[in-house]
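*Asks:* one predicted model, sequence on top.
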Amino acid sequence: MGAQHINLVPPQVESGHFDELLQAGQTISATTSPFDNSLAVFLSPTNISGSNSSSNQEEPVYFASYDVIPSSERRLFIADTQVIFSMFHDMLEAAKTREPSWLQSSEALELMRKFSVDYVNFIKECWIHASQPMARADGPLQFSADHYRSLYSCFSLFVVLYLPEPGYEDAPVGEELMEWLNIHFIEPSTEEGDHLSSLDKPWEDVEFWPYLKRVTLRGLTKASLFFFNTLLQHPSEDLQDLAKSIIPVVENQPRLQNFSAERDFAFASRRWKDKVKAIRIEMDRVPEDCRFDEFENWWDSLSDIVGILEGRSSVIQRVCEDLGADWKEVCAAWGIFVDSRLRRQDLVDVAAEVLENMPPDPTNLEDMIHSALFLGKPEQALRHASQLDTWLSAHFADVMEPLGLLESDEPAESELSKRDEYVLSYAEYLHSDPTQWKITIAYMYSCGDIGRERADEILVRVPLKLHPSETSGTPEEAIAQAVKEISEVCFNHQREAVRRTVCRIAAQSCVRQKEYGLAVSYCISAEDWVSLGRVIDSILEEYIKNGAADFAKQASKIAPSLQDIQFDSATEAIFVHRLIFAVRYSQIHRYKLEKDYVSAASDIVTLFREEIAPKSWWPVLLCDSVELLQYGPALLFSTSDAAELLKKLEEISIRASQGSGDDYLSVLVRTIKGGGEKDALERLKVVRLALARYFARCTVGSNKLAIPSS
């Protein structure tokens, strides 16, 4: 992950031939994707303004990524550990309301330990799952079981060394280290023990003494006692007597967990050491010629075991080397046998001494991380962890910072803390999978201004799934769901400006899909009044292009947006009035389709009187009134209403004669296919004639005015 080089297959240029490409006037270019962290790599001319003989030839475009997109089992690991990450940061956010020193309190350390143990437990589950044959049923895993085992050992060691249980910060660490070693690096194997225990005379097996040394060194009391008891049947009476002396010593070795006070543990340990010394004295009394059996020098092997119990560091180190053990086993045994009261702060010096003679494996990142943690070098551990898995370095750094384990000085050139560097590196890896956008920005938003800016850029580029084929619902439902999710994220991270930008983008997408109701609501939510005006224009365009029925259907979707709309400035009022016009005008056509002519006539007059209708739509409204003016059964307009219509008609005629016809007639002209201003004026003559006849009917008074029904 986070590769420095990307290998293209097949290569665009063979190794060592790049100069030939330059001589041909070409070079390799790349552009990043706004969708994820992939690249488009292609050949391009070195001189853009110059001509190139191959410029007309088709060239391949490679799509490459810095990271392999997480597979299904990896995505599960990422998603579940992000839950722990979020809870950890909720705790840190809550800490900001407390005293600055609270993060160093026992309460805070206990919470940080709890979340870190949660990480450890979940990594363990992933390791166990990846070890099962069923996990590989669909093919090889992206990350092996051994990879998760490495994460497990590293994070659990970090907890042991840097996050002890509250109140035990200064307690001896040896037993915890040995427990960690026995959990993560099981030696000797169960198979070896089963084999030796099945023998009548196990001491005759070449692996007997190495096995007994190892279980003694590891503090595996049950196994060591079992095989010490078998020595009671050994042909050598000297060995039998020594075994009888060793058995109670091994069985009764003091354990810190069995004492309520460290002082009592220390006293018991000194008395126990005296008993071990007595065994040494007893061993030295065994004559030289009695120290062998038919197979080997049992005395030397038993002397090594007693040397371990005595806490002789040189013996422990030599035995570990003979057994193929490494420095970790020496350090753990040191805290059990050499210095049973070894503190965490003193472990650094012990580890440095041991590692000087038994250095870690530089080719094994797991071992390098372990050694850095033992040596009290968390930043060095982070560097190795980032090479093993950016997940590990990010979550290490995230916990290390509040513990005060990282340098607080921020480098001026990047303005990023060390913690943020590692977390952002992990977030960039997540960005390789666009479907993980929620998780990606959760990590980015935790990384100061730079992280927030990067997260904002990702958030505004989240693809809105607009087509039914891409979702389980309609396009309208898909857009609404996407915007809802993004809005929730913006609210949680206090990114109001980003939310408004996303609403503007969503509105544009909705207009393309003719989802005008959503488009209007998103414009209002974003308080983008200019875009609202464009949406209204698109709705009104439906009337011009597709007629009244289609317009009424589309415009009906925006009516609910009028209910809760509020505006404060004159600029907003202009666009809101246009919205009101579109809704009210669509209602007129719905009334006409439903044959509710009374309501239609009333609304036409209202649009004029309340100055809701734009002047460019006056002629269209007047033409719509012709059908209502000619309605036979009843008079739909009062005399004053008809006078209002005539007044608007006169203004249009006068302004058109004065050269301002385009201000009034542009929309009507567009409804007349192939017509012009002259044709529009001719159509208005029909309105004038209808009004003249209507006034005549009013004068005669043969019919009563229609009264709108309740």
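*Replies:* Done, it's in. Numbering: from 1, shown residues only.
*Asks:* only C-alpha atoms from now on, for both contacts and neighbour counts.
*Replies:* Noted.
*Asks:* so the residue most central in space within the chain is in which element?
*Replies:* Ranked by distance to the mean C-alpha position of the chain (CA atoms, centre = their mean), the top residue is Ile439 at 1.7 Å. Per DSSP states H and E, Ile439 falls inside helix 437-444.
*Asks:* try Ile279
*Replies:* Applying DSSP H and E, one finds Ile279 within helix 262-284.
*Asks:* which residues of the stretch 51-200 of the chain fall in strands?
*Replies:* Ranges of strands within the stretch 51-200 of the chain are 62-65, based on DSSP state E, counting those that start in this stretch.
*Asks:* just to revisit the earlier point, so what secondary structure elements neighbour the helix holding Ile439?
*Replies:* helix 72-95, helix 418-430, helix 448-459 (3 or more CA pairs under 8 Å, 6 or more residues apart in numbering; DSSP states H and E).
*Asks:* so what touches it?
*Replies:* 79, 82, 86, 423-424, 427-428, 430-431, 451-452, 454-456, 458-459, 462, 489 (CA atoms under 8 Å, 6 or more residues apart in numbering).
*Asks:* and the comparison structure, right after this:
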Amino acid sequence: MAPKASSSLLPPLFEQGSTEEFKASGRTLAVAASPRDGSIAVYPTNNKAPQFMKAGYPKKQPIYFVAEHLAPDAERRTFLSDTSVIFNVVQNLVKTARARKITLFDNGETLGALRKLAQDYVNFCKECWIYAAENKTADTLQFSDDHYRQLHTCLSLFTVLYVPEPGLEGAPAGEDLLDWLNTHFVEPSTDEGKHLATLDKPWEDESYWSYLARATLRGLSKASAFFLETLSKHPSPYLQDLSRALIPILSNHPRFSQFSSERDFAINSRRWRDKVKTLRVELDRVPEDSREDGFDNWWAWFSDIVGVLEGRAEVVKRVCTDLGGDWKEVCVAWTMFVDPRLRRQDLPDIVVDILDDLPPDPTNQEDVIHSSLFLGKPVQALSQAAQLDVWLSAHLADMMEALELIEATPTDDSDISLRNLYIIQFAEYLHSDLNLWRHTVDYLCTCGDIGMKMADEVLVRVPLRLQSPKDSTAASEESARIRAGDLAGVLKEVNASCFDHGREEVRRMVCKAFTREKEYGLALSYCASAEDWPGLGRIVDRVLNEYVSQGPSNFARSVANIAPSLHALRAQSKSGLNGVFIYRLIFAVRFAEFHQRKVNQEYMDAAGDVVAMLKEEVAPRAWWAVVLCDAVDLLQNHEIMPFTTSEATLLLHKLEEVVSRSSYGAGKDYLAVLAQCTKNGDEKFALQQLQSVRLALAKYYARALDVVPV
């Protein structure tokens, strides 16, 4: 389980025993939850009208912040990020298998792929275990090395029991379980073996026979053979002969992996067992008075070792117990000696009887999880894993559902499957760290409609960091890029996450927020990145509406930050599918530049903008009348002649088209925008304004032809 934050209020709000006084003061405690990271603010507030408050109570009181989970530290965050990559690959594998209507656990290819991914989880846990062990003296790690060791043993056991090598699902499980036990719970110790190896007469050491018995149980044939060889110097000739006979038996213990078929394995196992029986006969012939050597009853120990090899269940249990072994050692020894052909699916029937005599340690969460996995109780194992670490329960549940070990549909009225329940719990833990929002969304979006809606709430609250800190040069540069219309940083990631998970509605909500704040450059880039061309068109309409509602100056300032985006958008429009929206944007930018040049007194360039907008048909017909009216002051400028005669003729032709078409009932197409800009808002008044354009053009022609003196 993730570490919990303290629920105590520190410093205390009031002294112990002062609860009634606090209530009498007219105060109570209020709670406010943060949707960003799940933290909670607890604070005192008025419970009565101010005039009834007890006098003398301090007006300012502290606010306490608490959270269910402590945010992950740097090392933990790295672990979570790395394993999330594996999780995403698992989702793709399951999605592909279901699309192809493949039963994942019944297909060698998909089962092999899932086994590899499960092993990747195991390896990451091992790496974190090693790292934490090497850095435990730093006293800065949020999770100890033993915590990651426990994750490692649980995941590797799950892999051994439930995700075997393809084709070996129905094969004997003993050898795989023995490898797991020897890897994670090393016995006998290496130091003990080194100590015995230095002795001339190791059998005189009190640990000799226990070491030999443990090595036999663990299938350590080389170590067993080495120490049996030392008995060639033992004073008992009986023991010398028996040890020489036992060495090849231990060394040639049949392993399933050594044979091409289970039939061959079974035949060799029977032959090997016959040799053990022969050794038992020889052992029983040793006289009673020759069974001790003055240091120990060697015959009793040797008999126990032979009893284990014979597969006598009561001997296996007793020897494991006497050596301090637990139920796991008995279970594994059972699969190696008592029933070497035992399959995974039959293991729970044996384990339940063993656990009656040797129950798991209820205070050891790792041991309890192991027992549930051995018993074939995945639901119970998940519940226990959640108490150890929500990461473990989430990723086990994900693989269990893929393998159909747990139901994929809700089993109660909650509408949440067991797998989704644990994934959501883990996502809530991730939510405690704002830096992990992308992973939080990735996990939630695999949990059906409920998870998707939760992911939406996370996405709309991701801090976009548009305001850069003054002391951060890099952040300032990023902010400048964003405000210039270039998607970067967190904003780019939010957009990518929305696209990856098909959260179009959320993406539009973010875009609307930009529009409300008049961050038009951001909004346009956001729409373009998602190829939402109708949305881009709506934003351009909002931009142009700035002219109608706020006037030319404010319009020019609003459009100033979208010009840098235009080049990239035009490159995207080469296909022609979104050309209509891009042309409207081009007009907005060109129209804003026109007004800015007039403000800067760049009249010749401003006149060029007017001609270009009309000649190249950049300006929509509804805006022709507006462009013509705004060009009047250029026509009336007596210091320069900004238009050539042909250009003035172009203006006149456009004016005539607007007036004539409007008079024939097309006023909505030509005068709608100009009408909105007038006080009365009607076409009649708009036509009157165009008369001033006609007069300005007539005078301009006169000046151009030098008929009327300037």
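*Replies:* Yep, that arrived. Please read all numbers here as calculations on a predicted model, not as lab measurements.
*Asks:* if we can go back for a sec, out of the contacts of helix 437-444 of structure 1, which end up buried?
*Replies:* Among those, those classed as buried by 16 or more other CA atoms under 10 Å are 82, 423-424, 427-428, 430-431, 451-452, 454-456, 458-459, 462, 489.
*Asks:* tell me the one of these nearest Ala261 of structure 1?
*Replies:* Gln82 (39.6 Å; CA to CA).
*Asks:* that closest one matches what in structure 2?
*Replies:* Taking TM-score structural alignment, the alignment pairs Gln82 of structure 1 with Ser84 from structure 2.
*Asks:* and that match, what does it touch?
*Replies:* Ser84 of structure 2 neighbours (CA under 8 Å, 6+ apart): His439.
*Asks:* if we can go back for a sec, from the buried ones among the contacts of helix 437-444 of structure 1, which two are the most distant?
*Replies:* The widest separation within those (CA to CA) is 20.9 Å, between Val423 and Val462.
*Asks:* average gap between the helix holding Ile279 of structure 1 and structure 2?
*Replies:* Averaged over the aligned pairs, helix 262-284 of structure 1 sits 2.1 Å from structure 2 after superposition, using mean CA distance after the TM-score superposition for structure 1.
*Asks:* may I see the buried residues of the helix or strand that comes right after that helix?
*Replies:* On the C-terminal side of helix 262-284 of structure 1, the nearest following helix or strand under DSSP H and E is helix 298-310. For helix 298-310 of structure 1, a neighbour-count test (16+ other CA under 10 Å) marks Trp298, Trp299, Ser301, Leu302, Ser303, Asp304, Ile305, Val306, Gly307, Ile308, Leu309, Glu310 as buried.
*Asks:* next one: stretch 33-46 of structure 1
*Replies:* Asp36, Asn37, Ser38, Leu39, Val41, Phe42, Leu43, Ser44, Pro45, Thr46.
*Asks:* nearest to Leu373 of structure 1, of these?
*Replies:* Asn37 (32.1 Å).
*Asks:* which residues in structure 2 does the longest helix along structure 1 match up with?
*Replies:* Assignment by DSSP state H gives helix 106-131 as the longest helix of structure 1. Structural correspondence for helix 106-131 of structure 1: residues 108-133 of structure 2, per TM-score structural alignment.
*Asks:* what comes up buried for the matching stretch?
*Replies:* Those would be 108, 110-115, 117-119, 121-122, 124-126, 128-130, 132, for stretch 108-133 of structure 2 by 16+ other CA under 10 Å.
*Asks:* just to revisit the earlier point, can you give me the offset of the helix holding Ile279 of structure 1 from its chain's centre?
*Replies:* Its chain's average C-alpha position is 55 Å from that of helix 262-284 of structure 1, according to CA atoms, centre = their mean, to the nearest Å.
*Asks:* can you check stretch 611-630 of structure 2 too?
*Replies:* 51 Å.
*Asks:* quick check: buried residues in the one helix or strand Cys510 of structure 1 maps to?
*Replies:* Taking DSSP H and E as the criterion, Cys510 of structure 1 maps to helix 496-512. Neighbour-count burial for helix 496-512 of structure 1 flags 498-511 (criterion: 16+ other CA under 10 Å).
*Asks:* next one: stretch 2-18 of structure 1
*Replies:* Buried positions in stretch 2-18 of structure 1, judged by neighbour count with 16+ other CA under 10 Å: Gly2, Gln12.
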